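Asker: build me a structure from this.
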Amino acid sequence: MIKAGKNILAIAVTFLTLSLSCPLWAGKTPEHRINEAIKTIGNMSEQDDAQTMGEVIDKGVAVAIFPSVVKAGFVLGGQYGEGLLLRHDRKTGKWYGPSFFNIAGGSFGLQIGVQSTALVLAVVNEDGLKAFRGDTFTLGGDVAVAAGPVGRRTSAATDINMNTPIYSYSMSKGLFAGLSLEGATINHDPSANELYWGKKISPADILNKQASSKEIKPLLKEIEKLIRMGK
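Answerer: Model prediction:
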């Protein structure tokens, strides 16, 4: 039994090593992340039940997009993804950012395979946005997160508890049936932000900078398209 256990552990370590060295986990340029975020929002907008997602984003104060959160596991498991956040001023309709973040987390249990999940976090109040103004925080620990409602015109602003800081939406493919966000950690990515903005800059300062570059405008158009679906 001991020998078998050691063999399973060795296989698990080998599997994770290979998975984590996969190009899917490699660092992407800010421009690449933006382009993937455009595709993510576009794909989600095509879903029949995406209207409420647009409504929740419209009622919120920010949206975070992680185009590919890769979860790999063989008994042991881990997940990692790179994304960005845009702040939304509902009074003026202006968008601010982007601020670049990574998401990571571990898991244990009987699991095997690799799953790539497109993840969107709708930040609906200032408690949720405050977390993104710092360097790192844990979902379900430092800030509450819940699965976002879906469907056609469910009046999300009144039918769900908008006091929950963050609502999550995902599109999954691969061998896993879903993505658990409890315990996942979101970290500020200083290198990506410095590369995009041309200088060292804090997440809080980024969220005061209007999103106006030619690279970000197509993403804003896709988000606004999704929002219109919920009106």
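
Asker: drop to CA atoms for contacts and neighbour counts, all remaining ones
Answerer: Will do.

Asker: where do the helices sit along the protein?
Answerer: Counting by DSSP state H, the chain has helices at residues 2-20, 30-45, 51-59, 126-132, 156-159, 190-197, 203-206, 217-229.

Asker: what number of residues lie near the nearest residue to residue 178 once chain neighbours are set aside?
Answerer: Once flanking residues are discounted, residue 178 sits nearest to residue 172: 6.6 Å by Cα to Cα, 6 or more residues apart in numbering. Per other Cα atoms under 10 Å, the neighbour tally for residue 172 reads 18.

Asker: doesn't residue 120 make contact with residue 172?
Answerer: No - in this structure residue 172 lies outside contact range of residue 120 using Cα atoms under 8 Å: 11.7 Å.

Asker: tell me which of the helices of the chain is the most buried.
Answerer: Here the criterion is mean neighbour count by mean count of other Cα atoms under 10 Å, and of the helices of the chain the winner is helix 51-59, at a mean of 25.

Asker: so the spatially closest residue to residue 200 that is not a sequence neighbour versus residue 62, what's the distance?
Answerer: Excluding the flanking residues, the one nearest residue 200 by Cα to Cα, 6+ apart is residue 194, at 4.9 Å. As judged by Cα to Cα, to the nearest Å, residue 194 and residue 62 stand 21 Å apart.

Asker: please provide the structure for the following sequence as well, for comparison with the first:
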Amino acid sequence: MIAHVKPLGSLLCGALLACAPMIAQSQPKVGLAHDQEMARVQLQAMANQHIDSARTAVAVLEKDPLMTEALRWSKGVFILPSYRRAALAVGASGGTGVLLRKRDNGSWSAPAFFKLGTLGIGLQAGVEAGPFVFVLLNDKAMQQFLQRNSFSVSADAGLTVRNWQKVARGTVGKGDVIAWSSAKGIFADVAAVSVDDIRYDEQLTNAYYHRTLSAGDVLADRVSNDQAQGLQQALATASAPAP
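Answerer: Prediction:
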């Protein structure tokens, strides 16, 4: 009995036609995965830039003896490398900052990322300024950053936020927060500093650590990133006890 064998070309064409729907279905998935990976890489690069800028801000702050004393009193710090107040009806005001908790041994936790909506310092519209550092002097101020929804660091939120230019020596540990900026004169006529519409940036934090995290997870030392060690060491040096 003679078996009839189909030409190889016919067999290949048939196989390709049979597989065509499967190939078509897999292509969107591959494209989506590639886009997601690219977005994650971009977010991670953005996070790295914020950390590097925060480290630069600490290097400037460290030159001010009053602020290093404040860091010695602190429970944590919120660093905003830059802030922009948009012109009326053009763009959005805000910036991205990093929060770190000071451990009992004087070292610092890994950073968590937060978005900021409004900085109440009377900055003119369309102007970008910074860096800004908010030294959190007690657990009350730290707990404000662990809320799930939008929150404020202000008198309306029950916190005393002091303008660093109006803080006298010997009173550094009083109040809840000390607000500092390297921009000369920016706080000169501001009696009460407020930070409003702060939100935990889960997307940026997750991209930085390659996993899903809450702000509490980061501050509780459940994660680390070697890229942040420079910032952590800079804060440890700036907040070290005076010789």
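
Asker: ok, longest strand in structure 1?
Answerer: strand 94-123 (DSSP state E).

Asker: contacts only, for the residue minimising distance to the centre of structure 2.
Answerer: The residue lying closest to the centre of structure 2 (Cα atoms, centre = their mean) is residue 113, at 2.2 Å. By Cα atoms under 8 Å, 6 or more residues apart in numbering, residue 113 of structure 2 lies in contact with 96, 97, 98, 99, 200, 201, 202, 204, 205.

Asker: what's the match for the third one in structure 1?
Answerer: Alignment of residue 98 of structure 2 against structure 1 is given by TM-score structural alignment, with residue 84 as its counterpart.

Asker: correct me, but its match touches residue 67?
Answerer: No - the criterion here is Cα under 8 Å, and residue 84 of structure 1 misses it with residue 67 at 9.2 Å.

Asker: intersection of neighbour lists for the two?
Answerer: Common contacts of residue 84 of structure 1 and residue 67 (Cα under 8 Å, 6+ apart): residue 33.

Asker: which residues sit in contact with the nearest residue to residue 129 of structure 1 once chain neighbours are set aside?
Answerer: Closest residue in space to residue 129 of structure 1, ignoring its immediate chain neighbours: residue 123 at 6.4 Å, by Cα to Cα, 6+ apart. By Cα under 8 Å, 6+ apart, the contact list for residue 123 of structure 1 reads 57, 60, 61, 62, 63, 64, 129, 165, 166, 167.

Asker: residue 29 of structure 2 now?
Answerer: By Cα under 8 Å, 6+ apart, residue 29 of structure 2 lies in contact with nothing.

Asker: what about it, which helix or strand?
Answerer: Assigned by DSSP states H and E, residue 29 of structure 2 belongs to helix 8-61.

Asker: just give the number of residues close to residue 88 of structure 2.
Answerer: Residue 88 of structure 2 has 10 neighbours, counted by other Cα under 10 Å.

Asker: meant to ask about residue 219 of structure 2, not that
Answerer: Residues near residue 219 of structure 2, counting by other Cα under 10 Å, number 22.

Asker: that one contacts residue 102, doesn't it?
Answerer: No - when contacts are counted by Cα under 8 Å, residue 219 of structure 2 is not listed as touching residue 102 (9.1 Å).

Asker: between the two, which contacts overlap?
Answerer: Counting by Cα under 8 Å, 6+ apart, the common neighbours of residue 219 of structure 2 and residue 102 are residue 109.

Asker: ends of stretch 17-30 of structure 1, what's the gap?
Answerer: 26 Å.

Asker: about what we covered before: tell me which of the contacts of residue 123 of structure 1 persist in structure 2.
Answerer: Counting by both residues aligned by TM-score structural alignment, their matches' Cα atoms under 8 Å, the contacts of residue 123 of structure 1 that remain in contact in structure 2 are 60, 61, 62, 63, 64, 129, 165, 166, 167.

Asker: show me what residue 218 of structure 2 lines up with in structure 1.
Answerer: Under the alignment by TM-score structural alignment, residue 218 of structure 2 pairs with residue 206 in structure 1.

Asker: quick one on the thing from earlier: so what does the residue nearest to the centre of structure 2 match up with in structure 1?
Answerer: With TM-score structural alignment as the criterion, residue 113 of structure 2 pairs with residue 100.

Asker: and what of residue 236 of structure 2?
Answerer: Under TM-score structural alignment, residue 236 of structure 2 pairs with residue 224 in structure 1.

Asker: check contacts around its match.
Answerer: Under the criterion of Cα under 8 Å, 6+ apart, residue 224 of structure 1 has no neighbours.

Asker: repeat that for residue 173 of structure 1.
Answerer: Residues in contact with residue 173 of structure 1 (Cα under 8 Å, 6+ apart) are 115, 116, 117.

Asker: at 6 Å instead, please
Answerer: residue 116 (Cα atoms under 6 Å, 6 or more residues apart in numbering).

Asker: could you do residue 203 of structure 1 as well?
Answerer: So residue 203 of structure 1 contacts residue 133 (Cα under 6 Å, 6+ apart).
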